[in-house]
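S.K.: I need the structure of the sequence given here:
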Amino acid sequence: MPSTSGRSRFIFFCLAPAVVLFVVFLFIPSIDVFRMSLYKWGGYTDTKTFVGLNNFSKLFQSEKFYQVFQNSILLIVVVTIITFALALLFAALLSRGKLKGTNGYRVVFYIPNILSVVVISAIFSAIYDPSNGLLNSILQLFRVIDEPVLWLGDQKIVIYSLAGAMIWQAVGYYMVMYMASMANIPESLYESANLEGASPAHQFFTITIPLIWTNIRTTLTFFIISTINMSFLFVTAMTSGGPDGATEVFLSYMYKEAYTNSSYGYGMAIGVVVFLFSFALAGILNAVTKRDHLEY
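M.R.: Have a look, this model is predicted:
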């Protein structure tokens, strides 16, 4: 009995600091966001007016919000699909392609992930520069375009230019994670598939993907939610939401409303919607991607 009591106290004292930090810096501020979304407040005064759900009513009647919602969904879909397709492809090529210098490729692909968003934004802003940018120069060299393209100035393509920078930043990280998972798959499975005459592509979809699906599922949920945060950083560093709101996303819109336009309560209402959207999206992803666990 004494040993059990001592063990319980030890566990309590180990967990207590983490629980306190969680409550003070995450739980209480989150609850406060919900509370402040019910008030009209500029954020810098003592004057607060309770308006109930009026901020939410105003939000859902705003055309700007629906443009922001569309931009955010477009980024989530495009960045997620391309990032995961490339990460899985490169991981399979480096794991199964028997290439020399695999560790060197890992380092090269992983480098973008250790760079700050500001550095990556500066690199891609230079690449997209309409006058001396690398992208326009290459396209003009091969006669793909006649006139320089405004990659960050054209409302129709700027969101895809932003997506390109986000994809470049993320691919290497997930590629390395999938390579680690693929390394645990028994070689005997591929040898048996080769004897049966299965092509590398067929092996990839029938052996590799099913056996690393748990990892894919976990990283997919994590990545989609983190894309909401990362998009804010890239937008802030590269376009500031322009041109004409074409790259405005959830968190950049919330930040501007709360801290630039002094509509703190309205900004918190946006934050509540983003929280609920993220929570619902995570739940839907978990339900859609749920499969029976395969063992080998």
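S.K.: all contacts plus neighbour counts: C-alpha atoms, from now on.
M.R.: Will do.
S.K.: right, and the helix or strand after the particular helix or strand that has Gly6 in it?
M.R.: In the assignment (DSSP states H and E), Gly6 maps to helix 2-22. Remark: after helix 2-22, the chain's next helix or strand is helix 28-36, criterion DSSP H and E.
S.K.: helices or strands up against that following helix?
M.R.: Where contact means 3 or more Cα pairs under 8 Å, 6 or more residues apart in numbering; DSSP states H and E, helix 28-36 is packed against helix 264-288.
S.K.: center of this protein - which residue?
M.R.: For the chain, the residue nearest the mean C-alpha position is Thr227 (1.9 Å; Cα atoms, centre = their mean).
S.K.: let's see this one next, to set against the first:
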Amino acid sequence: MRKGQYRFVAGFLLAPLALYLIFVIWPYVQTIGYSFTDWQGQSQTFGFVGLDNYKALFQDDVFLQAIWHNILFLVFIPVITILLALFFAFMVNAGGRGGAGGVQGVAGSRFYKIVYFFPQVLSLAILAVLFGAVYRSDGGGLLNGLLIKLHLVDGNSPVEWMNEPNLVLWCLMAVVVWHGVGFYLVLFSAAMQSIPRDIYEAALLDGASRSHTFFRVTLPLLWDTVQTAWVYLGIIAMDMFVLVSTMTQGTGYGGGPDHHSEVMANVMMRNFLYFGKSGYACAMGVVMLLLTLVLSVVTLRATRRERIEF
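M.R.: You can find the predicted model right below:
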């Protein structure tokens, strides 16, 4: 590359790099710096407290409980979402009967893709309102109304879905899974369409069942896409702020009942904006960042496989 080309490329990269440093890297650096202080947010003065904020974090029962809830989300949300999306993607691409055109999806597969993808066009705030009606704790809620009609629940004592400590986390997971399955169905469908149909036809001619075709052909060839989906869903599971703060009750940004739906993000925002412990909240943010980075690296390494060419 000639000297003039280096200058040309550097000129194009300089502005984006400067913007990235100013609006992405610098806020991270500031947050790390504030986490070592007793900053209260509104004041311009703060004192250096060293590692006191980090020591307090690991003595904070609410924050430790929030970490455990995020771990539960991290385990169940990616697993359930990816399994459902893979199943539906396989059905709409290769789950139908083989015809003159070879292996094909089930009848109406294009329509199913649109239906499954529809929740993805809704924002999480809208989903919180919709599922607030689904999870209403009286007979007017969709779930309770259905259970009452089926005589599975007494109309005088309906289920309080978002106020039951043993149910609230599962209710939140259901919203995230319902919202995400359609997107990953489309993602996996695009990857499946790049797999030559001859591979499926050869497997079926050799006597492979649909399940064997899925586990021995489809899944290995989609592993890179599944790995990427797992990382993105893991990042979503480490957040969950919007749904927890809008769908659950609690002192400042939800988390009820009795802290049974707390996640790290809403505990951090409560301390930052509600209690005015901004330096302490910055320490929580740093812990969240480190946990997310570590989990992403571990996930990528644990799921790494030798690339299969076709």
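S.K.: now do the helix holding Gly6 of the first structure: distance to the chain's middle.
M.R.: Chain-centre distance of helix 2-22 of the first structure: 34 Å, with Cα atoms, centre = their mean, to the nearest Å.
S.K.: next one: the aligned residue in the first structure for Ile308 of the second structure from Ile212 of the first structure, what distance?
M.R.: Matched by TM-score structural alignment, Ile308 of the second structure corresponds to Leu294 in the first structure. Applying Cα to Cα, to the nearest Å, the value for Leu294 of the first structure to Ile212 of the first structure is 9 Å.
S.K.: those two: which is more packed in?
M.R.: Remark: of Leu294 of the first structure and Ile212, Ile212 carries more neighbours, 19 against 10, as counted by other Cα atoms under 10 Å.
S.K.: corresponding residue for the more buried one in the second structure?
M.R.: If you follow Ile212 of the first structure across to the second structure using TM-score structural alignment, you land on Leu222.
S.K.: so the closest residue to its match other than its chain neighbours is in which element?
M.R.: The shortest distance from Leu222 of the second structure to any non-neighbouring residue, by Cα to Cα, 6 or more residues apart in numbering, is to Ala191 (6.6 Å). According to DSSP H and E, Ala191 of the second structure maps onto helix 168-193.
S.K.: residue range for that helix in the first structure?
M.R.: Going by TM-score structural alignment, helix 168-193 of the second structure lines up with residues 158-183 of the first structure.
S.K.: which of the residues in the matching stretch are buried?
M.R.: The neighbour-count check on stretch 158-183 of the first structure (16 or more other Cα atoms under 10 Å) flags 158-179, 181-182 as buried.
S.K.: same check, this time on stretch 142-153 of the first structure
M.R.: Judged by neighbour count using 16+ other Cα under 10 Å, the buried positions of stretch 142-153 of the first structure are Pro148, Val149, Leu150, Trp151, Leu152, Gly153.
S.K.: quick check: the spatially closest residue to the last one that is not a sequence neighbour vs Val235 of the first structure, distance?
M.R.: Sequence neighbours aside, Pro243 is the residue nearest to Gly153 of the first structure in space, at 6.0 Å (criterion: Cα to Cα, 6+ apart). Distance of Pro243 of the first structure to Val235 of the first structure, given as Cα to Cα: 11 Å.
S.K.: more neighbours, those two?
M.R.: Set side by side, Pro243 of the first structure and Val235 give different neighbour counts by other Cα under 10 Å, the larger being at Val235 (20 against 16).
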